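Enquirer: Dropping the sequence and predicted coords here.
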Amino acid sequence: MNQPIRKHDADLLWRDREDVAVLTFNLNGETFAIEATVVQEILDLLPETRVPGAKTYLSGVINFRGKVIPLADIRLAFGMEAGEATIDSRIIVVQLDVEGEPCLVGIRTDKVYEVTSLAQSSSEPPPSVGMRWRADFIECLVKRNGEFIIIPNLKKIFSVDASPSSSGMLFSG
């Protein structure tokens, strides 16, 4: 039984377009992509300050152009193991609307690849069974060159209802 792409999520990503520009990156050997229009900057790794009691995947902050912003390791949100920093590791700074407020967030990656275009016609919803990750954290999968690119649902990952112990803030524990 094929499950259609969640209409609300598909509309947010594709917005009646056939193609969308994305930035592709690597996490634990998997290729992910986020819409290029939300990317503010790509940074080398910066010193991080830990925040006690924060969600495991939002455990620190960095200084970005004089502003303190949360640093996320979305690997942990997906249940992957934390990775060691390498010479290729980068931080992607994105601007998201979290609970109706614009918010800058840094996302730690293993490697940033390229800005490319993905076709809506190649997208599929995440399967409802057999996934090793939370399906609601995945906007869709896009098949390209025989491989799948994972489009994470960043708004869901960073929303206050993403974990049962949320209290209304990005850094709730």
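Expert: Great, that's in hand.
Enquirer: CA only for contacts and neighbour counts going forward, please
Expert: Fine.
Enquirer: where along this structure do the strands fall?
Expert: 19-27, 30-35, 39-44, 49-50, 60-64, 67-72, 90-98, 101-109, 111-119, 123-124, 138-144, 147-152 (DSSP state E).
Enquirer: then this one, side by side with the first:
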Amino acid sequence: MSEHATVQAVTFGLGDEVFAVSVTLVREILDYAPAFRVPNGPGWLLGLTDVRGQGVPTVDLRVRLGLTPAEPTLSTRVLIVDVPLADRTVSLGLVVDRVLAVTTFAAERLESAPDIGMRWRSDYIEGVVREPEGFVVVINVAEIFSRDDIDATALAAAA
């Protein structure tokens, strides 16, 4: 990696925790609106969100990461992300408590996730960045929504 390599990410909050996802995955950020419910989906699947005529499966990222569900507020947003898979790209809406910023940090600041002391599966985490206010957890969206999960979401969306 070059000494000047940087990572651009959208940072967002879930409760007191700060997370980030690569800006290259984020297509847009929408104000929260209730999703159109889809029957028989996994508990974290809220339903479909209409994004310019396309039904995008929308998930409660808090629930998917094992956090306590929370009622939407005026700060709640939906990140529309394009998740690259081996054979295609899947669009998902991620409901987050609040979007904080688009930020850039030096790639060498990205530390590997500790094996213990984190409440999320380590394969969900690309790494952590130490900031004065605490850690920013950089998530791997493709791992959080593994192929089986995305196939289940796609099937539920098609129902």
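Expert: Looks like it came in fine. Note that the coordinates shown come from a computational prediction; the quantities given were computed from them, not determined experimentally.
Enquirer: TM-score for this pair?
Expert: Superposed pair, TM-score by TM-score structural alignment, normalised by the length of structure 2: 0.87. Supporting alignment: 156 aligned residues with a Cα RMSD of 2.3 Å.
Enquirer: any chance of the strands of structure 1 in JSON lines, plus distance to residue 83 of structure 1?
Expert: Formatted as JSON lines, the strands of structure 1 follow (distance: least, Cα to Cα, whole Å):
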{"stretch": "strand 19-27", "distance to residue 83 of structure 1": "8"}
{"stretch": "strand 30-35", "distance to residue 83 of structure 1": "13"}
{"stretch": "strand 39-44", "distance to residue 83 of structure 1": "16"}
{"stretch": "strand 49-50", "distance to residue 83 of structure 1": "17"}
{"stretch": "strand 60-64", "distance to residue 83 of structure 1": "15"}
{"stretch": "strand 67-72", "distance to residue 83 of structure 1": "13"}
{"stretch": "strand 90-98", "distance to residue 83 of structure 1": "12"}
{"stretch": "strand 101-109", "distance to residue 83 of structure 1": "9"}
{"stretch": "strand 111-119", "distance to residue 83 of structure 1": "11"}
{"stretch": "strand 123-124", "distance to residue 83 of structure 1": "28"}
{"stretch": "strand 138-144", "distance to residue 83 of structure 1": "20"}
{"stretch": "strand 147-152", "distance to residue 83 of structure 1": "18"}
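Enquirer: Generate CSV for these, with distance to residue 131 of structure 1 and mean neighbour count as supplementary columns.
Expert: Conversion of the strands of structure 1 to CSV gives the following (distance: least, Cα to Cα, whole Å; neighbours: other Cα atoms under 10 Å):
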stretch, distance to residue 131 of structure 1, mean neighbour count
strand 19-27, 17, 19
strand 30-35, 14, 19
strand 39-44, 27, 14
strand 49-50, 31, 14
strand 60-64, 28, 19
strand 67-72, 22, 19
strand 90-98, 26, 20
strand 101-109, 21, 20
strand 111-119, 22, 16
strand 123-124, 13, 19
strand 138-144, 10, 21
strand 147-152, 12, 19
